[in-house]
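**Q** Structural data only, the sequence is not supplied:
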């Protein structure tokens, strides 16, 4: 039986493990942390990624965690609507909408799928990878060397494997904005008059101001996921990140100030946003394939980071052939590089639009969005059409 070793137990690594197991590979997933630990709070799984998860037999488990009611709106900082779409419109166009969920919940589903397909020994935690021989397919670890017909590098945006395969290639670049993420129990939120905040007061929305963005999503279990970005130098930190958020967003429309007041400062995650500005020449070398952020890190503006990692995994599982590893991995690069490069660039374009600070530029941006929405009310969906219409290889062939 052909053997694959996957480096990294995140979304891309676990998805790749499941995909390869379902194609008959023997799989070992290596994670250097002592347990699978989610980074960040929430993430979006859009229609394209739900179809990819269907190919892994896990799509309905994710859909079961959906909490999507009412329109999805893009608003100004004062609450005025710029554009919107609905669950029904998305489902009618693509057969699915979007599930915003806890990253931890997705990792649990993927880890469960891995164990079901290959047994509990497929995942080895607490195992650090110290090097890779791409030509021979050898992974050097803290517990000894592992030989593989295929090595999948899903070791994230700071991928040591990518640097080893493409020495001298530029690392991901800073996008100019910092992101904050937090989970807030809805029951802890109080409006200005002291009254509780019921779910109807928490619409699914993303609001744009001068250089800043704040998104709000109600998750299953009545937890509110918020994410916020603002222009800032890299490497920054505040003594109290809740106070920092209130300083930046405290005068925005409700329920944003109420949500921020209810946030636990100790549970607010802050980090800088990086993206792969210079595309890699290939997503493989020798017997090694790169997936997810290791291959094509992108800004979060399209909500496609995790989605593209899952797509990578499904395509790799479909194409990888132990009888001809070089040729099959070249096909993987050919299938994924152009698409993901376009998405990286489109996401960066949105990032640049959202970080505009000049008042005239902001007014022109918002006016253009409002006018375009009047002309084409399905603007939000149509702008994502190429991304959301993707289908897994086997389904697309049919």
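**A** Right, received. Where do you want to start? These figures come from a predicted structure and were not determined experimentally. Residues are numbered from 1 along each chain as shown.

**Q** switch to C-alpha atoms for all contacts and neighbour counts from now on
**A** Fine.

**Q** show me what contacts the residue nearest to residue 128 when sequence neighbours are not counted?
**A** Spatial nearest neighbour of residue 128, excluding adjacent residues (CA to CA, 6 or more residues apart in numbering): residue 32 at 4.3 Å. Applying CA atoms under 8 Å, 6 or more residues apart in numbering to residue 32 gives the contacts 8, 125-129.

**Q** so which of those residues comes closest to residue 271?
**A** Nearest to residue 271 among the contacts of residue 32: residue 8, at 20.1 Å, using CA to CA.

**Q** Tell me which residues touch the closest one, please.
**A** Residue 8 makes contact with 14, 29-32, 153-156, according to CA under 8 Å, 6+ apart.

**Q** Relative to residue 303, how far out is it?
**A** Using CA to CA, to the nearest Å, residue 8 is found at 21 Å from residue 303.

**Q** Also residue 76?
**A** Counting by CA to CA, the gap from residue 76 to residue 303 is 19 Å.

**Q** adding another structure so you can compare the two:
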């Protein structure tokens, strides 16, 4: 089966879906309101499920070559004591790949490079989608319109199309956490490839990149909308006394490089990821907190699953039914697990509860961390070739 698709949103999920559909012979247009396709941003970790989805889409090798495997790391307390460690080599033996770290801008560049330039319509905003007959959907783009056999809503956590397709859904809510993040201006020597450090209602994490630079993120319990005149200074005040290399990472960061976003999620699950010939993908379908590092990986799973369904299904309708049946239970389960991980991890604030959690982590068998990762990362994409 072939056809035409308009993909609303040029983020990781939207570009991945475009790659998949273009690869099976569909005519694809990606509509992105930004004038630049995510050439700014911090970093991202990809688990085995995300890498497997990229492999199925034909871009896994390029991403692996640009990413840094995460073999050494774990979770620490602010004074530097280890709470748990992760063996990346053992994870690689179990899944065929370790977790890898890559700058978001580089991942976006690699995804764009896998598409013909004429597929991308940049600086244009899709404002609505409506059926025009039994088999076509019309997308309003500025003062223009595009007709297609399928519309993929990959327009993020604040998805306008989701609000139109499911007007009774309450939409995203604030998670209670805000995140500040950046990439260091220069390389920093690290003893680990990644580390998470949990304090009271706060988390500081870092991942290394191939060029020696480091992505760091600081997640805090906070009311929504709080902003700082100097974000880097605010992070220094909160985390500057934590263990090395946290002070060194902040010292190697430009003040204007710090990004600050409140974290929103869909706590009310959608009743379906499809409506007519429109399909939701990525954060538009299942925005989740970052506490399992699975947001982008779930979007990549969506893209691979949608591609397989359309490549092998007899009709668009049957393909979308299959996509919804396969993706909605899994992605909503991962979203619930991410929310719970945040409550027991970064968001836990009472000193006695934090002390009890830390003691439990130190006493837990070494395989607990591995089993937690495997529970979500051991996913195999459906075949379509």
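**A** Good, I have the coordinates. Everything quoted here is computed from the prediction, not taken from an experiment.

**Q** circling back to that earlier point, of the contacts of residue 8 of structure 1, which is the most crowded?
**A** Tallying neighbours with other CA atoms under 10 Å puts residue 154 at the head of the contacts of residue 8 of structure 1, with 32 neighbours.

**Q** Mind telling me what element residue 228 of structure 1 is part of?
**A** Secondary structure assignment for residue 228 of structure 1, by DSSP states H and E: strand 223-231.

**Q** Tell me which stretches of the stretch 101-250 of structure 1 form strands.
**A** In the stretch 101-250 of structure 1, the strands defined using DSSP state E, counting those that start in this stretch lie at 123-125, 129-133, 138-141, 144-147, 150-153, 173-185, 204-208, 212-219, 223-231.

**Q** what's the answer for the stretch 251-385 of structure 2, then?
**A** Going by DSSP E, counting those that start in this stretch, the stretch 251-385 of structure 2 shows strands at 259-265, 274-275, 278-280.

**Q** Those: which one's closest to residue 5 of structure 2?
**A** Nearest to residue 5 of structure 2, of all the strands of the stretch 251-385 of structure 2, is strand 278-280, at 9.7 Å by CA to CA.

**Q** who does that closest one touch, helix- and strand-wise?
**A** Applying 3 or more CA pairs under 8 Å, 6 or more residues apart in numbering; DSSP states H and E, one finds that strand 278-280 of structure 2 contacts strand 150-153.

**Q** List of residues touching the strand it packs on?
**A** The contact list for strand 150-153 of structure 2 (CA under 8 Å, 6+ apart) reads 4-9, 14, 129, 136-137, 139, 159, 161-162, 277-281, 284, 316.

**Q** can we see that at 7 Å?
**A** 4-9, 137, 161, 277-281, 284 (CA atoms under 7 Å, 6 or more residues apart in numbering).

**Q** returning to that earlier point: just the buried ones among the contacts of residue 32 of structure 1, please.
**A** 8, 125, 127-129 (16 or more other CA atoms under 10 Å).

**Q** Nearest to residue 249 of structure 1 among these?
**A** residue 8 (35.4 Å).

**Q** any idea what that closest one aligns with in structure 2?
**A** Matched by TM-score structural alignment, residue 8 of structure 1 corresponds to residue 9 in structure 2.

**Q** In contact with the closest residue to its match other than its chain neighbours, which residues?
**A** Residue nearest to residue 9 of structure 2 in three dimensions, not counting chain neighbours: residue 155, with 4.4 Å by CA to CA, 6+ apart. By CA under 7 Å, 6+ apart, the residues touching residue 155 of structure 2 are 8-9, 284.

**Q** End to end on stretch 316-327 of structure 1, go ahead and measure it.
**A** Its first and final residues considered, stretch 316-327 of structure 1 spans 12 Å by CA to CA.

**Q** can you give me the helices in the stretch 51-200 of structure 1?
**A** Applying DSSP state H, counting those that start in this stretch to the stretch 51-200 of structure 1 gives helices spanning 59-63, 87-94, 103-118, 160-165.

**Q** closest one to residue 386 of structure 1 among these?
**A** Nearest to residue 386 of structure 1 among these is helix 87-94 (10.7 Å), distances taken as CA to CA.

**Q** That closest one vs structure 2, average offset?
**A** For helix 87-94 of structure 1, the mean deviation from structure 2 after alignment is 0.8 Å (mean CA distance after the TM-score superposition for structure 1).

**Q** Going by neighbour count, which residues in that helix are buried?
**A** Neighbour-count burial for helix 87-94 of structure 1 flags 90, 94 (criterion: 16+ other CA under 10 Å).

**Q** Cool, thanks, signing off.
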